[in-house]
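>>> Would you be able to build a 3D model of this:
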Amino acid sequence: MVALVVALLTFVLLVSATLGSMALYGRLEEHHRTDDTNTSVRLVATMFVTMPSLLLGLMMNNAANTYVAIDRNLHVFATDIILLDRTLRPLGPSADEPRRYLLNYVEQALKDEPIVRATEDSEAWLDRIGSSLRALRFDDDEQKIALWNEARSVYRQMLQQRWTFTEQSDNPFPSPMVGILIAWLTLMFATLGFRAPRNAVVIGACIAAAVLISGAIYLILDMSTPFSGPIQLSDRPLVRAAQEIRK
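This next block holds a predicted model:
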């Protein structure tokens, strides 16, 4: 929702800046409409074209990389869940309790909105998994002891992976950076509209450019929060993990 509001606000500001500068030019006194003034304004516009373009490209690249990294970590997390279940199965009936807790955790995580949200219920199931693993005892069976140690190691790895993508997903772009970018773009569109011909072609081109830039900002902000909004990661890896545990 925030991404959509910011994108719409950006579009309104860019179009208003362009049309406003077009309308203002006709009302300026003659000495404000000389070729020297126009050249200076164009020079300022040239200076501001580079920085917004660079910043917009960097933000887009960062948002895409973050989205891909979180998606990869989510798949690794689901793989760790399946691996933990596979490690516990050879331990026999004594491992039924942690396996049941593991399934309960996955089912609870799928109910959470978003799935990375650390709710009390999901945290409780995770703690129960760890407690039940620590409570297991195998006296002289070296093979089961080795599997038990491996299961505890996978459990710690699973926890680490979970908090990794949880922290990554809660890292939106700083508001001042977005505000500065929008301010630069607004000034750039205002200077571009200065002394521009007031006809349908120019106005249409400016509106189209504003739509594309606003859309890019929307994509950047939405992809920076990959578990909310229209562009969000699928919960399919966790669904598949739950299916594997039930087998």
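
>>> drop to CA atoms for contacts and neighbour counts, all remaining ones
Will do.

>>> Mind jotting down where the helices sit in the chain?
Along the chain, the segments classed as helices by DSSP state H run 2-25, 35-88, 96-111, 120-135, 142-169, 175-193, 200-223, 236-246.

>>> quick one more, to check against the first:
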Amino acid sequence: MNALTLALIAFLAMAGAAACGCVLARRMPPDYLGGESIKSLRAAMALVATMTGLILGLMVNSSRFQYSDAEKDVQMYATTLMRMDIELTNFGGPACALRGNLRAFIEQLLLQTWPMPGTANATTPLPELARKLEQLTPQGPALPARPTPSGTVQETAGDTAKGGEKGSASTLLLNLTRELGHLPPENDIRRTLISLGHQLMEYRWRISDFTSNRAPTAFIGAVICWLALLYGILGVFAPRTPLVLFGFLAAIACIASAIYLVLEMDDPFSGQLRVPRAPISDVLTFMASQPCPSEAPPAATFSAPSGP
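Sure, this is the predicted structure:
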């Protein structure tokens, strides 16, 4: 159930409870609405209102911080991806072939984390970037095939880049990290690449946790029930005037919008208030504009002019 549906349910529940309270007040005996009854119910409803307001405030604050953390993680994620592409370019040779793996991972990450590309903040369409990067990714040299203990041959980096696009982003990232560990020779750039691969895995799991960490629907339902009870009691004792009716509807709309914001920010990668994908998609644009040194055209050679 999405955030807008739950917010509408909350609005209708509170408005319906207030209307039921107004109808019920007309059928109650006059002594039920005396001074002592009002005092007792006001004390009880004050406790309910305080508890509900405190919980809503904590939920809004928690969701806001979660959204901010997700936005920072996406920016750090994009920075790490760009650093890895730069290091792969600097390494040259077999590492240039791994840019295809990195590109496939970024494309799959965008498709899985932001499932509707048309509504996101992408700066360049993915198919256009894919065609451009196919031209920039060198066809060789690729990493040699490695036999496994069972005697079978493990796929090379180029095979992983081509076939891995059908897999999940997590699988592609694991394959990329595994290939980084087999880059020859062992030097500082290789160690930096392995460290960046571990950082990418950490950010991958953190973003996956954001997409699965949502407020329980039962908890939201309990809060809606408390609010409906509160407005039902208020409807019993409230005057039947247009001003009071307008005030009730305005307050109910504010509370429903707060519930909507809580649910929207609680899942930063879906709905209307989603974290922008621009930092990640900009990495693809950067990769398309930075070919490996081995892809540069050979320097022109000049021969000495021959004598007559």
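
>>> ok, back up a step: want to throw the helices of the first structure into a markdown table with mean neighbour count and distance to residue 230 of the first structure?
Supplementary listing: the helices of the first structure in a markdown table, determined by neighbours: other CA atoms under 10 Å; distance: least, CA to CA, whole Å:
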| stretch | mean neighbour count | distance to residue 230 of the first structure |
| --- | --- | --- |
| helix 2-25 | 19 | 10 |
| helix 35-88 | 17 | 13 |
| helix 96-111 | 19 | 18 |
| helix 120-135 | 16 | 25 |
| helix 142-169 | 16 | 15 |
| helix 175-193 | 19 | 20 |
| helix 200-223 | 18 | 8 |
| helix 236-246 | 17 | 16 |
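
>>> Please produce CSV containing those helices, extended by distance to residue 229 of the first structure.
Output for those, formatted as CSV (distance: least, CA to CA, whole Å):
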stretch, distance to residue 229 of the first structure
helix 2-25, 9
helix 35-88, 13
helix 96-111, 17
helix 120-135, 22
helix 142-169, 13
helix 175-193, 18
helix 200-223, 6
helix 236-246, 17
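
>>> so residue 80 of the first structure touches residue 153, yeah?
No. Because the distance of 10.3 Å does not satisfy CA atoms under 8 Å, residue 80 of the first structure is recorded as not touching residue 153.

>>> ok, now how distant is the closest residue to residue 113 of the second structure other than its chain neighbours from residue 210 of the second structure?
Across the structure, with CA to CA, 6 or more residues apart in numbering as the measure, the residue nearest residue 113 of the second structure apart from its sequence neighbours is residue 269 (6.5 Å). Here the distance between residue 269 of the second structure and residue 210 of the second structure works out to 8 Å (CA to CA, to the nearest Å).

>>> One more: residue 74 of the second structure?
Relative to residue 210 of the second structure, residue 74 of the second structure is positioned 11 Å away (criterion: CA to CA).

>>> Can you tell me the closest non-neighbouring residue to the equivalent of residue 214 of the second structure over in the first structure?
In the first structure, the residue paired with residue 214 of the second structure according to TM-score structural alignment is residue 172. Nearest-residue entry for residue 172 of the first structure: residue 224, 5.4 Å, with adjacent residues in sequence omitted and distances by CA to CA, 6+ apart.

>>> list the contacts for the one you found?
63-64, 66-67, 169, 171-173 (CA atoms under 8 Å, 6 or more residues apart in numbering).

>>> Map it across to the second structure for me.
Alignment note: residue 224 of the first structure maps to residue 266 in the second structure; criterion TM-score structural alignment.

>>> now residue 122 of the first structure: how far from residue 108 of the first structure?
Where residue 108 of the first structure is concerned, residue 122 of the first structure sits at a distance of 6 Å (CA to CA).

>>> Next: residue 14 of the first structure.
44 Å.

>>> now do residue 241 of the first structure
Taking CA to CA, one finds residue 241 of the first structure at 13 Å from residue 108 of the first structure.

>>> Compute the number of surrounding residues for the alignment partner in the first structure of residue 238 of the second structure.
With TM-score structural alignment as the criterion, residue 238 of the second structure lines up with residue 196 in the first structure. Each residue near residue 196 of the first structure was counted by other CA atoms under 10 Å, and the total is 16.

>>> list the contacts for the residue lying closest to residue 196 of the first structure once chain neighbours are set aside?
If you skip the residues right next to it in sequence, residue 196 of the first structure has residue 22 as its closest partner in space, 6.5 Å away by CA to CA, 6+ apart. The contact partners of residue 22 of the first structure, by CA under 8 Å, 6+ apart, come to 193-198.

>>> what do you get for residue 59 of the second structure?
With CA under 8 Å, 6+ apart, residue 59 of the second structure has these contacts: residue 262.

>>> What separation do you get for it and residue 13 of the second structure?
Taking CA to CA as the criterion, residue 59 of the second structure is separated from residue 13 of the second structure by 20 Å.

>>> Check residue 87 of the second structure too.
Residue 87 of the second structure sits 57 Å away from residue 13 of the second structure, taking CA to CA as the criterion.

>>> again, but for residue 131 of the second structure
Per CA to CA, residue 131 of the second structure is found 52 Å from residue 13 of the second structure.

>>> cool, and residue 90 of the second structure?
Per CA to CA, residue 90 of the second structure is found 61 Å from residue 13 of the second structure.

>>> Stretch 43-58 of the second structure vs the first structure, mean deviation?
Compared with the first structure after the fit, stretch 43-58 of the second structure shows a mean deviation of 0.9 Å (mean CA distance after the TM-score superposition for the first structure).
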